[in-house]
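Student: model this:
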Amino acid sequence: MHAVTGGTRTMRDAAADVRTPVPSLLTRVRLATSVEDPPWTRGAARRSPAGCERPSLWNTSALMSCLLLAVGHGPVPGASHDLPPRFLDREFGRHGVTRFEDIDFPRTLTHEPTRRFLRETGLPEDAHPFRLDTDDLPLPTLSEYCEDHPEHPAPPGADHLARLGRLADGAHVVVDGTTGAVLTWRVPAGTLHPLVADISALALTLWALRRAAQLETVAGLELT
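Tutor: Here you go, the predicted model:
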């Protein structure tokens, strides 16, 4: 195929017509974890760097697995796609993931996909750079949080924002109770900024960051 002028389709136009469908979330999870825990990694921390030979194919596959789940995720903002059961438990430990009950949700958290995700999948409690406020249950609205911290004036719409925790830089992480979108709230400016499309995107991001950090530690890669 070659490119011609006069309004005829070019090679680039033809290539644009070939649209590869994005795999389902479950398919991407299976692909992303298919290279998990190869035999050479067991006990790698006990071996010196000189004695730890790492297959380049596994390096590449494991690194790509950290990015795979983000590709095409969240085409519908606030959709909160389901993850396989115990997906986060496997990475963060059974006692490192908090699942919520309906009693833990503020009245204004009405977005059902978000409620279901927090009930069935949950969120990791301590997953750098995010830390869940497990001592602050039931989840407060941002208005309620600001009532307890009067030095921080509540932003507009704070009644419909449920506070989840904080990032390492001090920003508060909140979820919009109506749309399911996840935002950051920064004080003292009091500004809201989009973070990720939904609660499942937050969980997947924390999962990928943790795996990337483990890959760097175990395999000695320098990620930039």
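Student: can we go C-alpha only for contacts and neighbour counts from here?
Tutor: Fine.
Student: what about the residue nearest to residue 180 when sequence neighbours are not counted, neighbour count?
Tutor: Among residues not flanking residue 180 along the chain, residue 78 sits closest, at 4.4 Å (C-alpha to C-alpha, 6 or more residues apart in numbering). Using other C-alpha atoms under 10 Å, residue 78 has 25 other residues around it.
Student: Kindly report the same for the one 3 residues further on.
Tutor: The burial metric for residue 81, expressed as a neighbour count using other C-alpha under 10 Å, is 19.
Student: residues in contact with it?
Tutor: For residue 81, the contact set (C-alpha atoms under 8 Å, 6 or more residues apart in numbering) comprises 25, 74, 113, 117, 200.
Student: Please provide the structure for the following sequence as well, for comparison with the first:
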Amino acid sequence: MGTQAVGELTTLTGRFAHLQGRFGGPVVEEASALLRSVLTDEIWGEDGWGDVEWEGEMPSFWRTAALIRPLALVAAPGRGLRLDLPADFIEEEFGAEGVVRLSPGDLPDALEHEPTRRFLVEVGLPRDGLLFGAEAREDILNSMTAVCAERMENPALRHLGIAGTLPEDSDHLLLIGGLMHDFDTVVDGRTGLVHYTLIDDDTVTPVNADVSTLAFTVWMHSRQRKLEEEYELTGDMGEFYHQVADTMVAVLATADPVACLPATGPDDYRYWPEVFHDEAGGVL
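Tutor: Predicted coordinates for the structure are as follows:
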């Protein structure tokens, strides 16, 4: 029964049909409250708790679903980008000093993708979002070619033997920030696709469909951390860690299928699913 309720939330059918076409923070809260009420008021059958109303503490699995699943409703589908995020989206979560916005004059000609240009001017990116941080204004949107050339002037990097190899289209790959684990984050100036890479690697790997879903991912992680402090979703001993990670990945997949593409081989590292499931790293 709980599975049916979560399915109805995911598809916005049944008891959640009235939420179709509605988005934003208040809708997230409404959906969460409704799912919690459905789960706590449910009559459990033979495979649950018997023919009595559940009056005790909500089981961890359903509490996680009720608090995390509705986060997908924070943003409507976008025009040119996957998500339509309001101008104050980053500020509300990270504060006025926690957002990096650019002026139109800061945008290089190599950033041809107009929706990405608008997003970086109007919404911006988190300056320090725990797992992602935007580059300083003076460095952001430099090409991989320029960044690698500058870094190769660093004697420490030369001493390490880093060759500074680059993808063939490195002039079109523009630095926007960095991920935990020393990955650079670059946006393809032609398409808006966001990749991660290493400075001495000649390959890039998709990490998000675009800057809107990158911002959403960082926001969702921040929200989960705050919910964790209040509700201890992962459990006292981390016994529920992986079910929280599974739920995070499921929500992200609805907003950004690119971020959760199946790995194509043992060396194909899909950043967000891997990081969310990194219990030893404790990012959740």
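Student: TM-score for this pair?
Tutor: Once superposed, chain against chain, the TM-score is 0.70 (TM-score structural alignment, normalised by the length of structure 1); 186 aligned residues with a C-alpha RMSD of 3.2 Å.
Student: quick one on the thing from earlier: filter the contacts of residue 81 of structure 1 down to the ones also in contact in structure 2.
Tutor: Contacts from those that recur in structure 2, judged by both residues aligned by TM-score structural alignment, their matches' C-alpha atoms under 8 Å, are 74, 200.
Student: Please identify the buried residues of the lengthiest helix in structure 1?
Tutor: Longest helix of structure 1, by residue count under DSSP state H: helix 199-219. For helix 199-219 of structure 1, a neighbour-count test (16 or more other C-alpha atoms under 10 Å) marks 199-213, 215, 218-219 as buried.
Student: just stretch 132-140 of structure 1 next, same as before
Tutor: Buried-residue list, stretch 132-140 of structure 1, by 16+ other C-alpha under 10 Å: 132, 139-140.
Student: nearest to residue 195 of structure 1, of those residues?
Tutor: Distance to residue 195 of structure 1 across the buried residues of stretch 132-140 of structure 1 (C-alpha to C-alpha) is lowest for residue 132, with 15.4 Å.
Student: Most neighbours out of the contacts of residue 81 of structure 1, which is it?
Tutor: Busiest of those [other C-alpha under 10 Å] is residue 200, holding 27 neighbours.
Student: Now do the helices in the stretch 151-284 of structure 2.
Tutor: Secondary structure of the stretch 151-284 of structure 2, counting by DSSP state H, counting those that start in this stretch: helices at 155-159, 211-231, 241-255, 271-276.
Student: Strands of structure 1, start to end?
Tutor: 97-98, 123-124, 126-127, 130-132, 161-167, 172-176, 182-186, 191-196 (DSSP state E).
Student: Adding distance to residue 30 of structure 1 as columns, could you present these in CSV?
Tutor: CSV is the format used below for the strands of structure 1 (distance: least, C-alpha to C-alpha, whole Å):
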stretch, distance to residue 30 of structure 1
strand 97-98, 20
strand 123-124, 20
strand 126-127, 22
strand 130-132, 25
strand 161-167, 28
strand 172-176, 28
strand 182-186, 25
strand 191-196, 22
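Student: which one of the buried residues of stretch 132-140 of structure 1 sits closest to residue 61 of structure 1?
Tutor: For those, with residue 61 of structure 1 as the reference and C-alpha to C-alpha as the criterion, the closest is residue 132, at 29.9 Å.
Student: which residue in structure 2 lines up with the closest one?
Tutor: Correspondence of residue 132 of structure 1 to structure 2, assessed by TM-score structural alignment: residue 134.
Student: ok, its match touching residue 125?
Tutor: Yes - using C-alpha atoms under 8 Å, residue 134 of structure 2 is in contact with residue 125, at 6.2 Å.
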